[in-house]
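>>> When you get a sec, could you give me coordinates for this:
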Amino acid sequence: MYSWLYSIEEKIMNQQKIKWDKKYILIVFIGLCLVITFLIFNNREKSNTLIFEGSPEYIKKSDEQKKQLTIGVTNPPQESKSYLGQDQTSRLTKRLVYEPIVYIKKDLSIEFMLADKIIFSKDGLEAKVELNKKAKFSNGDVVNAETVKKSYLELNKTTSQYSQKDICKTIKGMEDYQLGKNNDISGIIIDNEYELTFQFNSCSILNIQGLSIPIFKTVENSKWAIGTGEYAFEKYSHNKSIELKKNLYKHTSKYAFEKIIIKGTSTIERKNEVDKFNLDICEVSLTSHINDIKEAKYHNVYEVNDAFHLNYLEFNLNDKVGENKDIRKTIYYSINKSDLKQGFDKNERMNNCQLSSLNNEKSLETYDLDIAKKAYHNVKNIKEIEYYTLGDTVSALRYDMMNKNLKEVGLNLKKTSQYDATLRYTTHQLTSPILDFEESIMNSSLKESYQTFIQSSYQNNCQNILKDFEDYCHNEYVTVPISTVAYGLAISSDVDQDSVRDLMINS
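The predicted structure follows:
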């Protein structure tokens, strides 16, 4: 009897074991599928930016080389007062040595540096800035409201060679000070040791940009002005290099290097420097001069979109046709960027419709004939769009492609040599084009609604103001971003990739 019971129990146990075995196999199978899916998507994401992967096994650095980061730039340092310029060396030095009140990255995000808090008034015409009381210059001196204002006075005086004076003109009294009419800037008021009030002429995105100039201090017995950044000047060789050392009074750290060297490196010199492991970072063309980097086998090469080189279609918002939002929307969704590729140069990439141009998506389209036709259905008595064009071959080819696109919705593109036409193709370089867009908006029928929007944005969170402005431009179809220029960023595989990429891309 008992053996019979044991036999039944054994069968039940075996059946349960089989069920659990099947469950276990199913769980393992699902797990493997998830891992494979993750790897596929992870590699796909990497492939959008990482175009060549190097290996640290090919690196043979000395102990001294391991402690430093060497950045190669096309144009060697020309000025020890690097906070004055806007070339690559100056931008890198300002990022590492001379911190501003706020730092504006090329993706239009805003980072508080010397500011602990910024509160804008409801009308956007005033900003109260509370400084970080822990911030210190590289000699140990504290940063206070007086030293901040001194930087504004020094950089904006009549004889100053500071390259970005224009972004400060929105501050009250600044233009008269820059012209030498006044000895003070009336719109910068010192409230107490660590607080200042900035007053502005109008509510503009320039107001936040006016808080982004480098803050520095000149001291006796020092060859260079000092800053509050993670590094300080150690050596300057004209037309050759700048050497930076750690700021011992900076308590937060992004970079592990004891020293950073920024030096001019020509294409001819590059291979020799790479072979000697004297070049951790450099920018290279994607169509030439990249083989020296690949042959060394130890650099990762990323494809990066140049945030300061944007090609776009610009609407004349003062034009009777251009001020029609449905017309702008029709054109926005009618343009097939893939058709325009024939006019691109080898380094151009289709823009992802972000004004900041930093996203590396290569083929994100806004082409949608259904949306375009619905928008055009709301338009009355407009059959033709005037388009400013030059007489060169590429412009003619671009015109033909765009005209073909617009005819799909019933619009005709008419060539004209008048620059104030409804539509024109524009190339913007060296700086962000967003200031041009704001000026166009402020001179149009959008001005009143835009002012309400910008005031609200400053109130909600001034750190998002430029991102909000970017969204506003898209929502109002102020422009149609077309393409941007891509370049290769080579980074030695033995250094922290994320922090160094951020330094290079956002400086």
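>>> alpha carbons only for contacts and neighbour counts from here, please
OK.
>>> how much space between A486 and K271?
22 Å (CA to CA, to the nearest Å).
>>> So these two - more neighbours on which side?
A486 (25 against 20; other CA atoms under 10 Å).
>>> Wasn't that one part of a strand?
Yes. Judged by DSSP: H, G, I helix; E, B strand; the rest coil, A486 forms part of a strand.
>>> Can you give me every residue that contacts it?
286, 303-306, 347-349 (CA atoms under 8 Å, 6 or more residues apart in numbering).
>>> can you rerun that using 10 Å?
284-286, 302-307, 309, 346-350, 357-358, 360, 362 (CA atoms under 10 Å, 6 or more residues apart in numbering).
>>> Not counting residues beside it along the chain, what's closest to it?
With CA to CA, 6 or more residues apart in numbering as the criterion, A486 has its nearest non-adjacent residue at 4.3 Å, and that residue is N305.
>>> Now show me the structure for the sequence below, then we'll compare the two:
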Amino acid sequence: MFMKKKKMILAVVALAVLGLLFFSLKYFSSTKHPYLEYQGTESKIDKDQERMQQFIIGSSDIPQSGQVLWESGKTAEMISRFIYESLVSISETKDIEFILAEEISFHEEGTVADVVIRETVFSDGTALTAEKVKEAYLILNQPGSSYAGMDLMKSVVGMEEYQQGTAEDISGIEVLSEKQLRFQFQDVLLNNMQVFSMPVIHKIENKETYSGTGPYQIESVKGMQEIILSENTYAKKNPYEYSTIRFVNMPLEVLNSQMKEFSPDAVIISAQTSLDLFKQQECYDIYGFPSGNYSYIGFSPDCKKSVQEAVCAVTDPAGIYRNIRSVNSPSVEYMTAEGITAAAKGGESFRKLAKGLNAEKLSKTLREQLNGATLKFLCPDNTIARMYYKEFADQFGQYDIKVEGIFVDAAKMQEYLYKENTYDFYFSYEMSETPKQIIEKNYDKDELKSLLKTVLERDCKKMYDTLEETNFKEKLIVPVDVQKQYLAVLSDCHNKEMLSQLLEW
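Okay, the predicted model is just below:
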């Protein structure tokens, strides 16, 4: 009798486990990527074994040489990420990960960092050493270099003198041993962590290209037409699984014919006509991801905290997109910005933290403080700004709070931003300012330095999460939206690592 009961219990448990497993598989297979906007059917493109080992990416800005780190453009940036690794990876979502660095420890109040290097080799078999890391900084920052990250490197002591040619060495980078370096910074700055994101390269003798420690290396270059990457046989692991990655020139005017010829696995979509074309193909998934101009709400220097809290809680960025962006800007697409340190901030983003605010309670407190007065909204005197004014008036109107528009000449906006007792909050849209510039403009310099010093010495990986949380608590800036770009990927691409890499663009 006891054995029968035991068998029945085991059978019930087994069924429950199977049911849970079935549910999990069903749930996770149907969970969509947050950027996915259009889901195609499984690819109808026939691929032989050789084609299945290739991943073809179409783009309209193929570099003209293999020295991709000295060329501008999104495709050059993408190619370099397949070939070169850095001490630290800082993703578009501002997640920090140690790559070639085993350990980074800040001291001297955040102005000095000691870095321990991992054991690995470049694609030509040369071992990675501290000396090789310093050599990479010397190569990419030499006078006349067109490396795009040179300005970020200037926070290192002696870097600017070296870049200008007035010094033969970078005094702020010191080799301590075969696997250890010391970086000395001018001050405690936001740029300090970015310094470690520079690609570490190695000059191959008698070749124009440079080797890296990443999973691929440059195989061949047909100037501005095609660049082929092959696997780095020295790499310990290739998360992308393809033996070859081909970047093929696909300008808009010949996109249709190039699509038929190459059947690309992924293409950056550059115009509405391209978007429609890929939807017609039916075998591509289309992703919309952040790219470019940032929009945010800022406050007057003398603004009360109760106003900041209420604006943060009441503002509905999705409503702004739905009611204004999607209707009135058909040529430019936007999406909601999640954070202030990055539009697509992961982890503890501003938007995630703001969801916990009680809009009803905060708006009631603000109504009582206003006592019939209006919230003053500063914006340039033009048609689009008046649309935003109406949207904010409607959003706050739901909580019985009136918003008054203060319309000024667009050329005088900056002048009015620093005037006290003129306005409560303003909306800055389609700005070319980077998140770093926005933070530096809105934070007190000593306060920001103190915050960075503490977080860098405690856990430098948490720098952006800490900034996001501090910004949320202080309500200095509220992220609203960001320009959107599109990427088409064949529906049969199930490599998550490849998809993540593509959407870092």
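>>> Need the TM-score from the superposition.
The TM-score (TM-score structural alignment, normalised by the length of the second structure) is 0.82; 477 aligned residues with a CA RMSD of 3.6 Å.
>>> Neighbours of the residue mapped onto the residue nearest to A486 of the first structure from the second structure, how many?
By TM-score structural alignment, N305 of the first structure lines up with F289 in the second structure. Residues near F289 of the second structure, counting by other CA under 10 Å, number 22.
>>> these two touch, right, F112 of the first structure and K105?
No. Using CA atoms under 10 Å, F112 of the first structure is not in contact with K105; the gap is 11.0 Å.
>>> For stretch 159-170 of the second structure, grab the matching residue range in the first structure.
With TM-score structural alignment as the criterion, stretch 159-170 of the second structure aligns to 174-185.
>>> How far away from the center of its chain is that stretch?
Computed by CA atoms, centre = their mean, to the nearest Å, the chain-centroid distance of stretch 174-185 of the first structure equals 32 Å.
>>> List the buried residues for that stretch?
Neighbour counts over stretch 174-185 of the first structure (16 or more other CA atoms under 10 Å) mark 174-178, 184-185 as buried.
>>> Make JSON lines out of the residues you listed and add distance to N291 of the first structure and secondary structure.
JSON lines is the format used below for these (distance: CA to CA, whole Å; DSSP: H, G, I helix; E, B strand; the rest coil):
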{"residue": "M174", "distance to N291 of the first structure": "49", "secondary structure": "helix"}
{"residue": "E175", "distance to N291 of the first structure": "49", "secondary structure": "helix"}
{"residue": "D176", "distance to N291 of the first structure": "53", "secondary structure": "helix"}
{"residue": "Y177", "distance to N291 of the first structure": "51", "secondary structure": "helix"}
{"residue": "Q178", "distance to N291 of the first structure": "48", "secondary structure": "helix"}
{"residue": "D184", "distance to N291 of the first structure": "54", "secondary structure": "coil"}
{"residue": "I185", "distance to N291 of the first structure": "52", "secondary structure": "coil"}
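>>> For the second structure, which helix extends over the most residues?
In the second structure, with assignment by DSSP state H, the single longest helix is helix 2-30.
>>> which residues does the closest residue to T365 of the second structure other than its chain neighbours contact?
Leaving out its chain neighbours, the residue that sits closest to T365 of the second structure by CA to CA, 6+ apart is S306, at 7.4 Å. Contact analysis of S306 of the second structure by CA under 10 Å, 6+ apart lists 312, 362-363, 365-367, 369, 475.
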